[in-house]
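Asks: Sequence and predicted structure are below.
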Amino acid sequence: MKITGYRSLTTVHDWGRPVGDVNGVVESGLTEVPVLLLETDGGLTGVGLGQHADIARVFPAVEGEDPRAVSSLYDRMLSHVFKSGHAGSTYGAIAAVDMALWDLKAKMANEPLWRTLGARDRFVPGYASGLCYGLTDAAFSDLYERWADLGFTSAKIKGGKDQDRDIRRLLAAREIMSRNTDRPAMMLDVNECWSRKQAVRHIGEIEAHLDLTWIEEPLRRWDAEGHAIVSRSVKTAVATGENLTGLDQFTPLFDARAIDVVQTGSVWGITHFNRVAVAAHAHNLPVSPVGYNANPVAHAAAAVPNMVGIEIQDFGFPLGLSVDQQVIDGGIVLGDRPGLGIEVDEIAIANNRLNGAWSKPEGPHVRPRRAGLGLVPNSRAAAER
């Protein structure tokens, strides 16, 4: 079987609530979901999720190849673009192709990807994460009550601007999760918005009120020295890595002993997760993939020995995608449908009239002007501006 072509679709995910973080909020709750369909001469189609704007640049590296050689094809794609660099949108395209290749490899074996990758158990433990920054306190509590109803014992909230609000919400989520465990794991994600000193001071204040399991992305993703300073100054673990593209970008963090929980973005594909997970394991560190639509990296997470938990962001799936998995018992139960277990209804996607494009240019992926310039927690009034 050979790879012959590709098609790109865009569907939407309707979250049913505002979603976002300290950098911005999508008030409509509608987000775009790019879908890559990788075609073969054998009648099978591979599915990859995530933006792939550079697909035309990357595709020649895999055209005419056997999709079962997925790990080698990943390196072939990196080699194909090495002169101009593999990060950003280029890496997104590599990741979407990689995901589709793994989907095809498992489909050719007529088994779910978690089996192909060597997992013994179809259950993947997770933690609740509602992208909750834009919610009112009442809506915030209602959301995490739904997670508790599904058996979750750990939760991550979005914060970073208002110290009092962060503490209040962490305590509220802990109380809700206490329905299922005596000691819920609580995490705070500030999406790179702090300076080094602000991180240490803010975390110290939080630790005076509760046992924080990890602080996520306290500083800019490349600041290995800063992450090491924060990690050695606080009790909580430091988690980061979701925005790093390629194993090479993790090396400074490992060398500086700057990271306690190694994260990978699900949008960067299966091979990326596997390689980072092995590197983390060699450093005696746990790995945790960050969530994305349809939880595709859960299949790989089920097969590695140091996976501490996968982020799960919502209860449903994007329009036109049928996904063979269940979110129950505090995690994901993967099904037996071959490959990723994702079936694409192209007619439903074509008939969609919802707009997942953000109505304003600023949003969770646009860094605010004064991010990282604070030394003390902002006042409530300043945080709301």
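Replies: Nice, I can see it. Just so we're clear, the structure is a prediction, and the values are computed from it rather than from any experiment. Numbers count the residues shown, from 1 in each chain.

Asks: going forward, measure contacts and count neighbours with C-alpha atoms only.
Replies: Fine.

Asks: For Pro364, list the residues it contacts.
Replies: Contacts were defined as Cα atoms under 8 Å, 6 or more residues apart in numbering; by that measure Pro364 touches 20-26.

Asks: Please report how far it lies from Cys132.
Replies: According to Cα to Cα, to the nearest Å, Pro364 and Cys132 sit 12 Å apart.

Asks: now Ala106
Replies: Where Cys132 is concerned, Ala106 sits at a distance of 35 Å (Cα to Cα).

Asks: Look at Phe59 and give its secondary structure.
Replies: helix (DSSP: H, G, I helix; E, B strand; the rest coil).

Asks: wait, what's in contact with it?
Replies: Residues near Phe59 by Cα under 8 Å, 6+ apart: Met77.

Asks: so how far is Leu253 from it?
Replies: For Phe59, the distance to Leu253 - Cα to Cα - is 31 Å.

Asks: and what of Ala280?
Replies: From Ala280 across to Leu253, the span is 11 Å (Cα to Cα).

Asks: likewise Gly309?
Replies: For Gly309 relative to Leu253 (Cα to Cα), the value is 21 Å.

Asks: pull the longest helix from this structure.
Replies: In the chain, taking DSSP state H as the definition, the longest helix is helix 88-108.

Asks: How about residues contacting the following helix or strand past that one?
Replies: Using DSSP states H and E, the helix or strand that follows helix 88-108 in sequence is helix 113-116. Residues from elsewhere that reach helix 113-116 (Cα under 8 Å, 6+ apart): 102-103, 106-107, 109, 122, 299-300, 302-303, 334, 338-340.

Asks: ok, second structure coming up, stack it against the first:
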Amino acid sequence: MKVTGFRSLTTEYDWGRLIGDANGVMPEPRTDVHVLIVETDAGLEGIGVGPHPDVASVFAVVEGEDPRGVSALYDRMLAAVFKTGHAGAVFGTIGVLDMALWDLKAKAAGEPLWRLLGGLDRFVPGYASGLDIALGDDDLVRLYEDFAARGFASGKVKGGRDLDHDLRRLRALRDVLGRNSARPALMFDANESWNRSQAVRYVTELERAVDLTWVEEPVRRWDAAGLASVRRGIRAAVATGENLTGLEQYRPLLDAGAVDIVQVGNVWGITHFLRVAAVAHSLDLPVSPVGAHASPLAHAATAVPNHLTFEVQALTWPAGLRVDQEHQDGGIVLGDEPGLGIRVDEQRIAEIRPPASVPAVGGPHVRPAWAGRRLVPDSPREPF
């Protein structure tokens, strides 16, 4: 079997609400979802989900190769961008190609990927995460009631700008998830919006009222000394890693004892997750993937000994995708379809109006000028 070509599609997901974090809010309730289909001469097609803007150049590395050699091909893709670097969009492209190659490998074997990777249990424990900073109190409760109805007893809220607001929301989350556990796990995500002293002061105040399981990305993702300082100053665990692009970026954080929960981004691919999980396991640290459409890393999570919990951001699928998964008992139940279990309805996707290519000037993916520089939490005008 040889890789012969690819098709790149863009569909959308309707969240039914605005999503965002402390850095900003998306302008529309619908977001683009990028799908990569890798073709072979055997008629099998591999599916990858996530942005892949550099696919035209990186694809040359795998074209004509047997996709079943996915681990070696992953290293070849990294080697091909040795001089220019593999951070950001390039690493995402490699990750989506890697995802599609693993999908092909499992399809060729006639097995779901979780079983091919050595998993025994198709159930992946998870936690609810609504990307919810734009929601009012009542809407927040309604959102997490949907998760609670699926058995979730753990959840995460976005925040970091208004202490009273965040305390109210954390208490509401505790009450909603309390139907499934006497002590639900509460997580809090600041998305790199604090400096070190802000993080310790803010979390200390939160912890006077609620028991936090972890605080996520309290300071910049690469600030090993800062993350270690925060870790020493609070009771909650420190979680980070979702935005690190490359195994080598974890080493300074691990060497500094700066992280308790090692996170991995779904869009960075299967091989990257497996390698990060192995390094974390060598230090007796748990690993937790962040959410993404179709939860591809859930398959790999079944096969590592230190998986803790999987972020679940939504209970439905993007337009034109059908995924062989269910959300039950507070987690993800994987199906038996070969590969990742993702089916693509290209006709349905073709009917979707193409998105306008307008550069983002704000929102959760654009760091605001005030991040890490706010003196008071309720300033009427952010500093510039």
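Replies: That came through fine. These figures come from a predicted structure and were not determined experimentally.

Asks: overall similarity of the pair, as a TM-score.
Replies: Taking TM-score structural alignment, normalised by the length of structure 2 as the basis, the two superposed chains have a TM-score of 0.97; 384 aligned residues with a Cα RMSD of 1.6 Å.

Asks: need the contacts of Pro364 of structure 1 in a markdown table with secondary structure, distance to Ala139 of structure 1 and neighbour count, can you?
Replies: Shown next, in a markdown table, are the contacts of Pro364 of structure 1 (DSSP: H, G, I helix; E, B strand; the rest coil; distance: Cα to Cα, whole Å; neighbours: other Cα atoms under 10 Å):
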| residue | secondary structure | distance to Ala139 of structure 1 | neighbour count |
| --- | --- | --- | --- |
| Gly20 | strand | 14 | 21 |
| Asp21 | strand | 15 | 22 |
| Val22 | coil | 17 | 25 |
| Asn23 | coil | 20 | 22 |
| Gly24 | strand | 18 | 17 |
| Val25 | strand | 15 | 21 |
| Val26 | strand | 15 | 21 |
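
Asks: Of all residues in structure 1, which one is nearest the centre?
Replies: Val290 (2.5 Å; Cα atoms, centre = their mean).

Asks: what about that residue, distance to Val190 of structure 1?
Replies: Distance of Val290 of structure 1 to Val190 of structure 1, given as Cα to Cα: 14 Å.

Asks: which residues do Pro364 and Cys132 of structure 1 both contact?
Replies: 20-21.

Asks: So which bits of stretch 82-99 of structure 1 are buried?
Replies: Within stretch 82-99 of structure 1, the residues that count as buried by 16 or more other Cα atoms under 10 Å are 86-87, 90-99.

Asks: let me redo that: stretch 362-369 of structure 1
Replies: Buried residues in stretch 362-369 of structure 1, counting neighbours by 16+ other Cα under 10 Å, are found at 363-364, 367.

Asks: repeat for stretch 111-129 of structure 1
Replies: Neighbour-count burial for stretch 111-129 of structure 1 flags 111-117, 119, 122-129 (criterion: 16+ other Cα under 10 Å).

Asks: what do you get for stretch 157-168 of structure 1?
Replies: In stretch 157-168 of structure 1, counting by 16+ other Cα under 10 Å, buried: 157-163, 166-167.

Asks: Which members of those occur in strands, if any?
Replies: Those of the buried residues of stretch 157-168 of structure 1 mapping onto strands are 157-158, per DSSP state E.

Asks: one step back: matching the residue nearest to the centre of structure 1 against structure 2, which residue comes up?
Replies: Mapped onto structure 2 by TM-score structural alignment, Val290 of structure 1 lines up with Val290.

Asks: how far away is its match from Val259 of structure 2?
Replies: When Val290 of structure 2 is compared with Val259 of structure 2 (using Cα to Cα), they lie 15 Å apart.

Asks: how much does the strand or helix carrying Thr11 of structure 2 stray from structure 1?
Replies: According to DSSP H and E, Thr11 of structure 2 maps onto strand 3-14. By mean Cα distance after the TM-score superposition for structure 1, the fitted strand 3-14 of structure 2 averages 0.6 Å away from its aligned residues in structure 1.

Asks: Just the buried residues of that strand, please?
Replies: 3-6, 10-13.

Asks: quick one: buried residues of stretch 368-385 of structure 1?
Replies: Residues of stretch 368-385 of structure 1 classed as buried: 371-372, 374, 376-377 (neighbour count, 16+ other Cα under 10 Å).

Asks: Show me what it is in contact with.
Replies: Stretch 368-385 of structure 1 is contacted from outside by 23, 161-163, 192-195, 197-198, 201-202, 219, using Cα under 8 Å, 6+ apart.
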